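Student: 3D, please:
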Amino acid sequence: MLGIHEIWLFILSGLLLNVTPGPDTAYIIGRSMQLGWRGGAAAALGISCGCLFHVFGAAIGLSALLMTSSVAFTTLKWVGAAYLLFTGVQMLLSRQRPIADVTLQGEAPTLRRVFWQGALTNALNPKVALFFLAFLPQFVAADSPHKTAAFLLLGAIFVFNGTLWCLGVAGFAARAAIRIRRSSGVIAWINRTLGGLFVYLGFRVAMLEAR
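Tutor: Model prediction:
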């Protein structure tokens, strides 16, 4: 179908990649502990949308452009790094109070903001683009006349499975955090951890080099 081969291996590999803990998982857990299930779900859906951006990019050749054009790669790299560093520093400097008090005063991060942070973190990371460019073609025949459709289908499968896993992580973290979200100390720890994560990712993206 569409020149796709060994789809079972693709699904298995994708599941293993999805369940491997990483920055996305840490972000989802942090937002779930802050805002409950809805916050974690918004983070998970944002991350998935960011991945979809790269799936479409791989299908239409954007990822190939990033690999061959040092200007395009460098531009996206610095935009992504600047966004991540700005977000991380903003979270590190935010005032720390119990989440219940923050919510009452309307200062809690909105679900829309949580969603877009997750989406932009992935969309502005050229490393994710190069991952999809390297991963998806391994399961599509070189002589397939429907490579674009094949990339889109494989990407959709990968993102769908990943979204289910991330929503499960969000639900688990939200249930585990019900009794501790009212503690200002815990919220401070969560914000600093997330802020540190964004700063780390910003520096890591900035250090990427085009291949």
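Student: all contacts plus neighbour counts: C-alpha atoms, from now on.
Tutor: Noted.
Student: for Phe56, see how far away the spatially most distant residue from the centre of the chain is.
Tutor: Distance from the C-alpha centroid of the chain peaks at Asp143, with 31.9 Å (Cα atoms, centre = their mean). Distance of Asp143 to Phe56, given as Cα to Cα, to the nearest Å: 20 Å.
Student: how close does the most centrally placed residue in the chain get to Arg192?
Tutor: By Cα atoms, centre = their mean, the chain has its centre lying nearest to Ile47, at 3.5 Å. Using Cα to Cα, Ile47 is found at 20 Å from Arg192.
Student: could you do Gln117 as well?
Tutor: 16 Å.
Student: pull the longest helix from the protein.
Tutor: helix 147-176 (DSSP state H).
Student: quick check: what element follows that helix along the chain?
Tutor: Once helix 147-176 ends, the next helix or strand along the chain (criterion: DSSP states H and E) is helix 184-206.
Student: now do that following helix: which elements does it pack against?
Tutor: helix 23-35, helix 70-92 (3 or more Cα pairs under 8 Å, 6 or more residues apart in numbering; DSSP states H and E).
Student: could you also give me the structure for this next sequence, so I can compare it with the first?
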Amino acid sequence: MDLSLLIAFAAACVVISVVPGPDMMFIIANGIARGRTAGVLAALGMSTGIAVHTIAAALGLGALLQAAPIALDAVRIVGAVFLVYLAISTLRSARHVAEVAPERYGGRSLRRTYVMAVLTNLANPKVILFYIAFFPQFLTVGGWSTSVQFLVMGAILVVIGFAVDGTVGFASGALSALLLRRPAVQRWLNRLSAAIFGALAVRLVADR
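Tutor: From the prediction side, this is the model:
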């Protein structure tokens, strides 16, 4: 694979990663509601989802899903259900706010944050279409096989994406910690996070 193409791809990944999108909003919402650790874990979950998408694309599963629009519709609906669940659970937690810092959430809650981030990313059909439309522009004929090129580019995207998203998750959690001096503020931050999750669910269903 040509080094100049890899550099161009890495530069494009930086631009894509810093532009706010659904994944970043998901990470910010978790950082606001649950603190720095949750924000970083949400970013790690998104990167894990990207890694899974990369392997699937290398195996040709993305093209198979594109050929079956019904499958993409099902994926989109599942993703919306995940986000609605997160919105409802976050809204409920806003009604039972304890006077503790968000970093003190139990390990089970943090594990759930990571798992839900992975599932939300996997259930986003636009990520599949992104791989189909974007990655082939940087493929070269000869040398590395297409699968290997997909894996290398996916690894670059994961590293750059996590660096950006992890920073955003940590920053949003740190900002939340500064504001959580009163339980009322925490309740409103949780409501804001629930609104973000709900808006992402509506966007996923409505945007084709």
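Student: check contacts around the nearest residue to the residue farthest from the centre of the first structure once chain neighbours are set aside.
Tutor: Nearest non-adjacent residue to Asp143 of the first structure, counting by Cα to Cα, 6 or more residues apart in numbering: Gly3, 7.7 Å away. Counting by Cα atoms under 8 Å, 6 or more residues apart in numbering, Gly3 of the first structure touches Val140, Ala141, Asp143, Ser144, Pro145, His146, Lys147, Ala150.
Student: now the buried members of these.
Tutor: Among the contacts of Gly3 of the first structure, those buried by neighbour count (16 or more other Cα atoms under 10 Å) are Val140, Lys147, Ala150.
Student: which residues in the second structure does the helix or strand where Gly46 of the first structure lies align to?
Tutor: Assigned by DSSP H and E, Gly46 of the first structure belongs to helix 37-60. Mapped onto the second structure using TM-score structural alignment, helix 37-60 of the first structure spans residues 36-59.
Student: list the buried residues in that stretch.
Tutor: Residues of stretch 36-59 of the second structure classed as buried: 36-58 (neighbour count, 16+ other Cα under 10 Å).
Student: try stretch 70-82 of the second structure
Tutor: In stretch 70-82 of the second structure, counting by 16+ other Cα under 10 Å, buried: Leu72, Asp73, Val75, Arg76, Ile77, Val78, Gly79, Ala80, Val81, Phe82.
Student: for burial, what's the neighbour tally of Gln137 of the second structure?
Tutor: 10 (other Cα atoms under 10 Å).
Student: distance of the aligned residue in the first structure for it relative to Lys127 of the first structure?
Tutor: Mapped onto the first structure by TM-score structural alignment, Gln137 of the second structure lines up with Gln138. Gln138 of the first structure sits at a distance of 17 Å from Lys127 of the first structure (criterion: Cα to Cα).
Student: likewise Ile60 of the first structure?
Tutor: Counting by Cα to Cα - Ile60 of the first structure and Lys127 of the first structure are separated by 17 Å.
Student: what does Cys49 of the first structure give?
Tutor: 16 Å.
Student: cool, and Asn161 of the first structure?
Tutor: On the measure of Cα to Cα, Asn161 of the first structure and Lys127 of the first structure end up 20 Å apart.
Student: of those two, who's got more company?
Tutor: More crowded of Asn161 of the first structure and Lys127, by other Cα under 10 Å: Lys127, with 20 against 16.
Student: for the more buried one, what is the enclosing helix or strand?
Tutor: Per DSSP H and E: Lys127 of the first structure is located in helix 126-135.
Student: elements contacting that helix?
Tutor: Partner elements for helix 126-135 of the first structure (3+ Cα pairs under 8 Å, 6+ apart): helix 37-60, helix 62-68, helix 70-92.
Student: closest to Leu9 of the first structure out of these?
Tutor: Closest to Leu9 of the first structure of these is helix 37-60 (Cα to Cα; 18.6 Å).
Student: and the direction of that closest one versus that of helix 147-176, what angle?
Tutor: Relative orientation of helix 37-60 of the first structure versus helix 147-176 (axes from the mean of the first three to the mean of the last three Cα atoms, to 10 degrees): 170 degrees.
Student: for helix 37-60 of the first structure, give me the average deviation versus the second structure.
Tutor: When the second structure is superposed, helix 37-60 of the first structure averages 1.3 Å from its matched positions, counting by mean Cα distance after the TM-score superposition for the first structure.
Student: from the chain's centre, how far out does that helix sit?
Tutor: What separates the centre of helix 37-60 of the first structure from the centre of its chain is 6 Å, taken as Cα atoms, centre = their mean, to the nearest Å.
Student: I'd like the distance between the closest residue to Ala201 of the second structure other than its chain neighbours and Met24 of the second structure.
Tutor: Closest residue to Ala201 of the second structure apart from its sequence neighbours, by Cα to Cα, 6+ apart: Ala80 at 4.4 Å. When distance is defined by Cα to Cα, Ala80 of the second structure is 16 Å away from Met24 of the second structure.
Student: again, but for Ile160 of the second structure
Tutor: 13 Å.
Student: list the contacts of the spatially closest residue to Asp165 of the second structure that is not a sequence neighbour.
Tutor: Nearest residue to Asp165 of the second structure, sequence neighbours excluded (Cα to Cα, 6+ apart): Ala43, at 5.3 Å. Neighbouring residues of Ala43 of the second structure by Cα under 8 Å, 6+ apart: Ile27, Ala117, Phe162, Asp165, Gly166, Gly169.
Student: what about the last one, how many neighbours?
Tutor: Counted with other Cα under 10 Å, residues neighbouring Gly169 of the second structure total 31.
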